[in-house]
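Peer 1: quick one: sequence and predicted model below, then my questions.
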Amino acid sequence: MASAAGRVGGSTSNIGLLMPVVGVVGLASAVLAGRRAMHVDWKDFAVRFLTGPGRTSRILLLIYVLLNTKSLPGAWTIRVFGSMIRHAVQLRKPLPPKALFHYSVTRSYTSPGETDYNLHKSNSTYFSDLDVARSQCVMHLMAPGFDKIRRNKQLRIVRDPAGAVAEGSLGVALGAVACSFKKELPPLAGFEMWTRVLAWDRKWLYTMTHFVAPAGKVRPASWDGGSFWASRGRVATVAAGEAELQGRVVASAVGKYVFKLGRFTVHPTYVLEQSGLLPERPVTGWRGGEADVHAEVELPAGAADLADWDWRRVEAERRKGMELAGHFAAIDDAHALFDGGRDGALGQFFPG
């Protein structure tokens, strides 16, 4: 999700309130538009639109709107909240533990409104697409957990170190995102965003997204059933080598989320467990009290190659992801480099 539920370190807005409000407003608007559409003579409207005075301007405007639907005012809000509402209302079926690290695939395209002076997708626009792709992945996997955690006062799942039940509205905030660009995307080029959970630590859940082009060229060996196309049998094995697959990658991004109940930071494994995505971990569990169990427990050799996705295989995959996520987390240290221009500044420039 973008920063849909607030900001780190401050007050967080209530997902349980925002999504119903947006959903009700959207439904009411759709009903109103539908009622008005019933009283329109569409044949007569089409004839006047295409042949009446000023038709050239109208047709050009229509073409522009159709080519730039994702860049229109309000489009980002519809795309992000639409994905959140969809997965909150239509909860997925139970998934096996290995699905925690599976990709969700979101298809999009480069609209002319996103094209810069080099005639390719502007670097800044990747981040709005990432908001949508992460929302699809995180909400699909964790909507069941969000639903339970937001009712923590009644279900008493999350407790603070003193043992008291954590209270407050559920917040999900984006803490950071970084994107590395490899190739350009020309105007109207179709692409896919392959997003998955990368790792987690005691505070953050890390996600990774690959922009892959052209769209439809890379397909997984199987689907978990979380899309329309999967139910239609759109399944194919990937018959490409590593070099060819990596050659399809246009850009890669890493982001991190924090979960809050009021001002209390919720360990990511609470959400993952309540979403049915973590196998049972004996003795220490997935949090292990105040001790950092992730660093203390020794994994057996070859844990990453186990056929069964027990806790050792999941933990091995998490640690593999943390090798990259740890470098990404170090970006937080950049804040300490800001000195407010103690030795001077270049100037203040406009426009901004």
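Peer 2: All right, it came through fine.
Peer 1: contacts and neighbour counts: CA atoms only from here.
Peer 2: Noted.
Peer 1: pull up the gap between the residue most central in space within the chain and Ala28, please.
Peer 2: Centrality entry for the chain: nearest residue to the mean C-alpha point is Arg134, 0.7 Å, by Cα atoms, centre = their mean. Distance, Arg134 to Ala28, by Cα to Cα, to the nearest Å: 27 Å.
Peer 1: that older thread, confirm that the residue nearest to the centre of the chain sits in a helix.
Peer 2: Yes. Assessed with DSSP: H, G, I helix; E, B strand; the rest coil, Arg134 lies in a helix.
Peer 1: just checking, it touches Thr195?
Peer 2: Yes. Taking contacts as Cα atoms under 8 Å, Arg134 lies within contact range of Thr195: 6.6 Å.
Peer 1: three-state assignment of the nearest residue to Thr110 once chain neighbours are set aside?
Peer 2: Leaving aside its chain neighbours, Thr110 sits nearest to Leu188 (4.7 Å; criterion: Cα to Cα, 6 or more residues apart in numbering). Secondary structure for Leu188, judged by three-state DSSP, is coil.
Peer 1: who are the contact partners of Leu188?
Peer 2: Shown in contact with Leu188 (Cα atoms under 8 Å, 6 or more residues apart in numbering): Leu67, Tyr109, Thr110, Ser111, Pro112.
Peer 1: and Tyr103, by the same measure?
Peer 2: Taking Cα under 8 Å, 6+ apart, one finds Cys137, Trp194, Thr195, Arg196, Val197 in contact with Tyr103.
Peer 1: which two in those residues are spaced the farthest apart?
Peer 2: Taking Cα to Cα as the measure, these span a maximum distance of 10.6 Å, between Trp194 and Val197.
Peer 1: between these two, who's got more neighbours?
Peer 2: Val197 (25 against 22; other Cα atoms under 10 Å).
Peer 1: from Arg107, how far off is that one?
Peer 2: In terms of Cα to Cα, Val197 sits 18 Å off from Arg107.
Peer 1: got another, please set it beside the one above:
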Amino acid sequence: MSALLSKLPIPAALIERLRPVLALVPSSVPRPLKWAFFALLIINADAFPGVWHLRIIGPLMRYQLAVKLGKKWANWRVGKDELLDFTTTRTFRATPSSCDTFGAHTSNSEYAVCLDHVRGPFAFELVGEAYGIVGMSFALGGTSMDFLREIPFLAKFELCNKLLGYDRKWLYIETTFRSMPHPKTGARITYAKSMSRFVIKHGRRTVPPYRAFALTGYGAEHGAKNWAVVQQMSQKDKLRWLVGDDEQGKGSAIVCGPVERGLEDRADWPGQVKVA
């Protein structure tokens, strides 16, 4: 059994730490059975109760705590293009608990689990961090998926997120499931692509994306000027301008970009039905 464990992606130091734990198991249990039990626990650790919630909610809780403690972040978005200058990536692995039994590859349901880990942080970082209005949130309206290639058992893969476009209500975010770069050629395999539809909310009020981007300082032409105006606004001023309740206040000096953008390529987005 020790030989079997050595072939699994389990750090040797962790195996050594488990030896004292094994001593707690009654001696009547055969030693190979003990190792088999703990091996089963280790390779399925990412499926334990509470792990999913900790991974999803943990980063948001840490951010909220940092805000309450007075932490400030530099606004890197000023003057940038929201469609071209912001992407995020995160690495995953096709673990035994995430793969199906028959094909030895990542199950379809696991793609949605991975998306849970990356969509919220992406949407939040895209516009949320810069103005920090209490009560701002994002809601998922729908997801579509194109499955292209299987993700092999134990393979390491990466999720890359970018903004495809937006209309008067929705943000459209693309997530690409791809292999790690080939060590020699740098080539990647695209496993799947998804498109998620998000809406920016404050309570029951919907925030138009173009206003959120203007308030955040995006835009090469007006971004820096807009951001200078925003620095003189209170949270109440920002919120009233975002939802359109105060067009004559301090926010009246903010110059907005296009109300809708990037929609001309909508027919080619992931999950769209192609009509022959």
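Peer 2: Cool, got the structure. Worth saying up front: this structure is predicted, and the values here are computed from it rather than measured.
Peer 1: re the thing from before, of the contacts of Tyr103 of structure 1, just say which sits nearest to Val314 of structure 1.
Peer 2: Out of the contacts of Tyr103 of structure 1, the member with the shortest distance to Val314 of structure 1 (by Cα to Cα) is Val197, at 11.6 Å.
Peer 1: translate the residue nearest to the centre of structure 1 into the numbering of structure 2.
Peer 2: Under the alignment (TM-score structural alignment), Arg134 of structure 1 pairs with Arg119 in structure 2.
Peer 1: enumerate every residue touching its match.
Peer 2: Asn161, Ser196.
Peer 1: run the last query once more with 10 Å
Peer 2: In this structure, Arg119 of structure 2 makes contact with Thr88, Phe138, Leu140, Asn161, Lys162, Ile173, Glu174, Thr175, Ser196, Arg197, Phe198, judged by Cα atoms under 10 Å, 6 or more residues apart in numbering.
Peer 1: now the fourth one: closest residue in space that isn't a chain neighbour?
Peer 2: Leaving aside its chain neighbours, Asn161 of structure 2 sits nearest to Thr175 (4.5 Å; criterion: Cα to Cα, 6+ apart).
Peer 1: who touches both of Arg134 and Thr195 of structure 1?
Peer 2: Ser104, Thr106, Thr207, Met208, Thr209.
Peer 1: just give me the match in structure 2 for the last one.
Peer 2: Right, Thr209 of structure 1. In structure 2, Thr209 of structure 1 lands on Thr175 (TM-score structural alignment).
Peer 1: wait, doesn't that match sit right on Leu163?
Peer 2: Yes. At 9.0 Å, Thr175 of structure 2 counts as touching Leu163 under the criterion of Cα atoms under 10 Å.
Peer 1: which residues do those two both contact?
Peer 2: Common neighbours of Thr175 of structure 2 and Leu163 (Cα under 10 Å, 6+ apart) are Thr87, Met195, Ser196.
Peer 1: how much space separates the last one from Leu263 of structure 2?
Peer 2: Computed with Cα to Cα, the distance linking Ser196 of structure 2 and Leu263 of structure 2 is 14 Å.
Peer 1: who has more neighbours out of the two?
Peer 2: Neighbours were tallied for Ser196 of structure 2 and for Leu263 using other Cα under 10 Å; the higher tally belongs to Ser196 (22 against 13).
Peer 1: the more buried one maps to what in structure 1?
Peer 2: Checking TM-score structural alignment: Ser196 of structure 2 goes with Gly255.
Peer 1: tally up the residues packed near the aligned partner of Asn44 of structure 2 in structure 1, please.
Peer 2: Correspondence of Asn44 of structure 2 to structure 1, assessed by TM-score structural alignment: Asn68. Residues contacting Asn68 of structure 1 under the criterion other Cα under 10 Å number 18.
Peer 1: before we move on, what about Pro279 of structure 1?
Peer 2: Neighbours around Pro279 of structure 1, by other Cα under 10 Å: 19.
Peer 1: that one touches Pro96, doesn't it?
Peer 2: Yes. Contact status for Pro279 of structure 1 versus Pro96: in contact at 8.9 Å, counting by Cα under 10 Å.
Peer 1: hang on, the earlier thing: now, which of the shared contacts of Thr175 and Leu163 of structure 2 lie within strands?
Peer 2: Thr87, Met195, Ser196 (DSSP state E).
Peer 1: looking at the residues you listed, spot the one nearest Phe48 of structure 2.
Peer 2: Ser196 (26.8 Å).
Peer 1: is the closest residue to that closest one other than its chain neighbours within a helix or a strand, and which one?
Peer 2: Using Cα to Cα, 6+ apart and skipping residues adjacent in sequence, the residue nearest Ser196 of structure 2 is Thr143, 4.4 Å away. Using DSSP states H and E, Thr143 of structure 2 sits within strand 136-147.
Peer 1: post-alignment, that strand versus structure 1, mean distance?
Peer 2: Superposing on structure 1 and averaging over aligned pairs (mean Cα distance after the TM-score superposition for structure 1), strand 136-147 of structure 2 comes out at 1.2 Å.
Peer 1: following element in sequence after that strand, please.
Peer 2: strand 156-166.
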